[in-house]
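Asker: Coordinates for the following, if possible.
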Amino acid sequence: MKWKGGRKSSNVDDRRAASGGGRGMPSRGTLMLLWPIIRPLLRTKLGWAIIGLGVVAYMSGFNPLSMLGMNGTPAAPIDQAEDDRNAAFISTVLASTEDVWKKELPGYREPVMVLYRGGTQSGCGFANSAVGPFYCPADQKVYLDLSFFDELSKTHDAPGDFAQAYVLAHEIGHHIQNLQGTLAKVQQAKQQWGNTQKANALQVRVELQADCYAGVWAHHAHKRFNILEEGDVEEALRAASAIGDDTLQRRSTGTVRPDAFTHGSAEQRVEWFRRGLRSGDIRQCNTFQ
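Answerer: This is a model prediction of the structure:
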C-alpha cells in the first residue's frame, strides 16, 4: 500500500507509553489498573522507595510498566522503530478515511483513534489487547492495540499493510453507523428481543455493513490517492476471511455453529467488502434488507 508521504491525522490519542510502546505519562486507565498494587506500597517506607525508583526509572526513559503484561507476566519486547512505523502508518490511513468520508458524507464528524499496548480505559469500559480493535460509540473513539497487527500476521496468517488498513476502515465503518443512528437502533432491537440467536443475527448485519463501508473507503481512497499496489486487495480479502466467524470457530473448537456467529462467515465478509470496493457506493451497503 502506498502511504509514505501522506498526511497523518491529528485525531490520534497515543497512549502507547502507558504500556511500554513509547514515552509520556501513563494514562488514567493504566493508573487505575495499577492502583491495587500501588495502594499497599504507600503504607510502608520500603513501598515509597519502590514507587520512587519506578518514577525515576520512568522519567529516565525506561518504562517499568512495560515489564508487566495484563496478567502480570513479562510482556514481549517491543521493537520501538517498528512500533513507531506502525503508528505512523495507521495515522496516515486514518487521515485518508477522514478525507474520503468528509467528501462522501456531508457533515461527517471525525472520530479519534486511541493507540495503546496492553490495556487502557475507554468510554465502554477497560480495554485490553485480548478484545482486539473496537469502536466505542459512547466516546466516538476507535481503540487499537498495535499488537493486534502482530496477531493478524502470525496467528491469522493475514500479513500486509493493507490488511491492517482494512481493519481500521472496518472500525471507522462502525463510527459511520453510529452517526447514522444504526447502532442505537440495533441496540434497542436487541434489548427488546432478548433472544441471543436473533441478536447475533442482527449483529452480523452490523459487521457486514462495516465491511462494506471499508470497501467503499478503499474504492475512493485509491481513486483519489492511488494507494493500492499489486496484492493489496488480496491482503484485505485474506484478512476478512481469516476473521470470519466460521474460520475462528473451526480453529478454536473444530466445529462451526452459525447460530453463534456475530461477525459473519468468511464468505460473507469477503463478499460485502468486495461489494463496497467495486461500487464505491454506500447505498449498496444495506445489509438489513
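
Asker: Only C-alpha atoms from now on, for both contacts and neighbour counts.
Answerer: OK.

Asker: Contact partners for the most centrally placed residue in the chain?
Answerer: Nearest residue to the geometric centre of the chain (Cα atoms, centre = their mean): residue 133, 2.4 Å. The contact partners of residue 133, by Cα atoms under 8 Å, 6 or more residues apart in numbering, come to 142-145, 148, 167-168, 171.

Asker: Looking at the residues you listed, which are in strands?
Answerer: If you go by DSSP state E, the contacts of residue 133 have 142-145 in strands.

Asker: can you count the residues close to the residue lying closest to residue 166 once chain neighbours are set aside?
Answerer: Nearest residue to residue 166, sequence neighbours excluded (Cα to Cα, 6 or more residues apart in numbering): residue 236, at 5.9 Å. When neighbours are defined as other Cα atoms under 10 Å, residue 236 has 27 of them.

Asker: One more: residue 21?
Answerer: Residue 21: 25 neighbours (other Cα under 10 Å).

Asker: What count of nearby residues applies to residue 92?
Answerer: Here the count is done by other Cα under 10 Å, and residue 92 has 21 residues near it.

Asker: distance of it from residue 99?
Answerer: From residue 92 across to residue 99, the span is 11 Å (Cα to Cα, to the nearest Å).

Asker: before we move on, the earlier item: which among the contacts of residue 133 gets closest to residue 50?
Answerer: Nearest to residue 50 among those: residue 145, at 28.6 Å, using Cα to Cα.

Asker: list the contacts for the closest one?
Answerer: Residues near residue 145 by Cα under 8 Å, 6+ apart: 115-119, 128-129, 132-133.

Asker: Dump those into TSV; add secondary structure as well.
Answerer: TSV is the format used below for the contacts of residue 145 (DSSP: H, G, I helix; E, B strand; the rest coil):
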residue	secondary structure
115	strand
116	strand
117	coil
118	coil
119	strand
128	strand
129	helix
132	coil
133	coil
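
Asker: most neighbours, which of these?
Answerer: When neighbours are counted as other Cα under 10 Å, the busiest of the contacts of residue 145 turns out to be residue 116, with 27 neighbours.

Asker: which non-adjacent residue is nearest it?
Answerer: Among residues not flanking residue 116 along the chain, residue 16 sits closest, at 4.2 Å (Cα to Cα, 6+ apart).

Asker: Would you do the same for the sequence below? I want to compare the two.
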Amino acid sequence: MKWEGNRESDNVVDERNDNGGSGGGFGGGRSLGLGSIVIALAASYFFGISPSTVLSLLGGGPASHTQTQTAPTHAARANDPKTKFVRTVLADTEDVWTEVFRASGATYVPPKLHIFSGRTQTACGTGQSASGPFYCPGDRNVYIDLSFYQLMQQRFHVSGEFAQAYVIAHEVGHHVQNLMGISDKVDQARRRMSEAQANALSVKMELQADCLAGVWAFHANQARSILEQGDVEGALNAATAIGDDALQKQAQGYVVPDSFTHGTSAQRVHWFKQGISTGKVNTCNTFESKTL
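Answerer: Next comes the predicted model:
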C-alpha cells in the first residue's frame, strides 16, 4: 500500500503514556497466553463474541508471569512508522468521506481516533485491548490498540498494510453509519427483537461497514493510487480468515448461525468487494438486500 508522504490527520489522540500504556493489560490486569488472546480479540472485534467466552472455550488462563517492557517516549511514538501510518490512513478516510458527503449535499464530521494500550475510558464504557479496534457511537470516536495488528499477524497470518487500513476503514464506516442516522435506527429496532433477530440485524450493520470500507478504498485509490499488487487480496484474505463461521469453527469446532453478529467469511468478502468495485454508498444497502 502506498501511503508514505500523504497527509496525516490531526484527529489522532495518543493515550499511551510514557510509563507503558493507559491502564493495565489484557483481561483486567491478567496476563493471558498469546494464542488465546488473539482469538478472543478477533472474536470480540469481528463477531461481538465476549473475549471471556472464547477464552473459556479455548481453556485460556493467566500466564505464569508478566513481562514488563519499557515504553518509548511520546515524542518517539509520534514519529513511529505505525503511528504515522494510522494518522495517514485516518486522513485518507477524512478526505474521501468529506468529498462523498459533499457530493450529496451533506457535511462530514470526522471522528477522532484514540490510540491506547491496555484499556481506556470511553462514552461506551471501558474499552480494552481484548475487544480489538472499535467505534463508540456515544462519543463518535474510534479506538485502537496497535498491538492488534501484531496479534492478527502472528495468529492468523494476516499481514499487509492495506489489510490494516481496512480495519480502520471498517470502524470509520460505523462512524459514517452514525452520521447517516443508521446506527440509531438499528439500535431502536434491536430493542424490540429477539436475540436471534437482533444478531441478524447486527450482521447487516457490520457487512455494510465492510462495504463502506470498500467505498473508501475505491475513492482513495482513484485519488491517490494507494493500491499495490496483492493489497486487495490481502484484505480479502483477512475477511475470509475471520468470518463468523471460520472463527467459531476454530474456537469450538462447530458454528451457531443464530449467534453470528458480523457475517460469514463469504459475506464479508462479498460486501467489501461490492464497495471497492462500485465506490457508491447506495450499493451498500445490506438492510434491503434479499441476499447477504
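
Asker: Provide the TM-score value for the superposition.
Answerer: Comparison of the two superposed chains (TM-score structural alignment, normalised by the length of structure 1) gives a TM-score of 0.80, and 246 aligned residues with a Cα RMSD of 2.1 Å.

Asker: follow-up on the earlier one: would TSV of the contacts of residue 145 of structure 1 with distance to residue 286 of structure 1 be doable?
Answerer: Shown next, in TSV, are those (distance: Cα to Cα, whole Å):
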residue	distance to residue 286 of structure 1
115	30
116	33
117	34
118	35
119	34
128	32
129	31
132	25
133	23
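
Asker: Of those residues, which are still contacts in structure 2?
Answerer: Counting by both residues aligned by TM-score structural alignment, their matches' Cα atoms under 8 Å, structure 2 reproduces these contacts from those: 115-118, 129, 132-133.

Asker: count of neighbours near the alignment partner in structure 2 of residue 88 of structure 1?
Answerer: Here residue 88 of structure 1 is matched to residue 84 in structure 2, going by TM-score structural alignment. By other Cα under 10 Å, 21 other residues sit near residue 84 of structure 2.

Asker: And what about residue 84 of structure 2, helix, strand or coil?
Answerer: Residue 84 of structure 2 ends up helix, using three-state DSSP.

Asker: which ones are touching it?
Answerer: Contact analysis of residue 84 of structure 2 by Cα under 8 Å, 6+ apart lists 8, 78.

Asker: what about it, distance to residue 173 of structure 2?
Answerer: 21 Å.

Asker: and if you look at residue 163 of structure 2?
Answerer: Computed as Cα to Cα, the residue 163 of structure 2 to residue 173 of structure 2 distance reads 15 Å.

Asker: same check, this time on residue 11 of structure 2
Answerer: Noted for residue 11 of structure 2: a distance of 16 Å to residue 173 of structure 2, by Cα to Cα.

Asker: same question, residue 228 of structure 2
Answerer: Applying Cα to Cα, the value for residue 228 of structure 2 to residue 173 of structure 2 is 22 Å.

Asker: more crowded one of these two?
Answerer: Using other Cα under 10 Å as the criterion, residue 228 of structure 2 and residue 173 rank with residue 173 on top: 27 against 11.

Asker: if I read this right, that one contacts residue 214, doesn't it?
Answerer: No. Assessed by Cα atoms under 8 Å, residue 173 of structure 2 is found out of contact with residue 214, at 9.4 Å.

Asker: out of the kept ones among the contacts of residue 145 of structure 1, who's nearest residue 46 of structure 1?
Answerer: Residue 46 of structure 1 lies nearest to residue 118 out of those, by Cα to Cα, at 27.6 Å.

Asker: Which residues are in contact with that closest one?
Answerer: Residue 118 of structure 1 touches 19, 69-70, 128-129, 145, counting by Cα under 8 Å, 6+ apart.

Asker: same check, this time on residue 208 of structure 1
Answerer: Taking Cα under 8 Å, 6+ apart, we find residue 208 of structure 1 in contact with 263-264, 268-269, 272-273, 287.

Asker: element containing the nearest residue to residue 151 of structure 2 once chain neighbours are set aside, please.
Answerer: Closest residue in space to residue 151 of structure 2, ignoring its immediate chain neighbours: residue 38 at 5.6 Å, by Cα to Cα, 6+ apart. Element membership for residue 38 of structure 2 (DSSP states H and E) is helix 34-42.

Asker: Report how many residues lie close to the residue nearest to residue 151 of structure 2.
Answerer: When counting by other Cα under 10 Å, one arrives at 27 neighbours for residue 38 of structure 2.

Asker: What does it correspond to in structure 1?
Answerer: Aligned against structure 1 by TM-score structural alignment, residue 38 of structure 2 finds no counterpart at all.

Asker: likewise residue 95 of structure 2?
Answerer: Using TM-score structural alignment, the partner of residue 95 of structure 2 in structure 1 is residue 99.

Asker: what about that match, how many neighbours?
Answerer: Neighbours of residue 99 of structure 1 (other Cα under 10 Å): 19.

Asker: Give me the distance between it and residue 121 of structure 1.
Answerer: Separation of residue 99 of structure 1 from residue 121 of structure 1 (Cα to Cα) stands at 28 Å.

Asker: Same question for residue 151 of structure 1.
Answerer: From residue 151 of structure 1 to residue 121 of structure 1 the distance is 21 Å (Cα to Cα).

Asker: out of the two, which sits in the more crowded spot?
Answerer: Comparing residue 151 of structure 1 with residue 121 by other Cα under 10 Å, the one with more neighbours is residue 121, at 17 against 14.

Asker: distance of the closest residue to that one other than its chain neighbours from residue 267 of structure 1?
Answerer: Distance criterion Cα to Cα, 6+ apart; nearest residue to residue 121 of structure 1, sequence neighbours excluded, is residue 29 at 4.3 Å. Distance of residue 29 of structure 1 to residue 267 of structure 1, given as Cα to Cα: 38 Å.

Asker: for residue 45 of structure 1, same thing?
Answerer: Distance of residue 45 of structure 1 to residue 267 of structure 1, given as Cα to Cα: 61 Å.

Asker: which of those two has more neighbours?
Answerer: Shown here are residue 45 of structure 1 and residue 267; by other Cα under 10 Å, residue 267 has more neighbours (15 against 10).

Asker: mean deviation of the one helix or strand the more buried one maps to from structure 2?
Answerer: Per DSSP H and E: residue 267 of structure 1 is located in helix 266-279. In the superposition with structure 2, the average deviation recorded for helix 266-279 of structure 1 is 0.3 Å (mean Cα distance after the TM-score superposition for structure 1).

Asker: Name the residues that touch that helix?
Answerer: 208-209, 211-219, 237, 240-247, 263, 282, 284-285.

Asker: Among those residues, name the buried ones.
Answerer: 208-209, 211-219, 237, 240-247, 263, 282, 284-285 (16 or more other Cα atoms under 10 Å).

Asker: Can you check which part of structure 2 stretch 257-267 of structure 1 sits on?
Answerer: Under TM-score structural alignment, the match for stretch 257-267 of structure 1 is residues 256-266.
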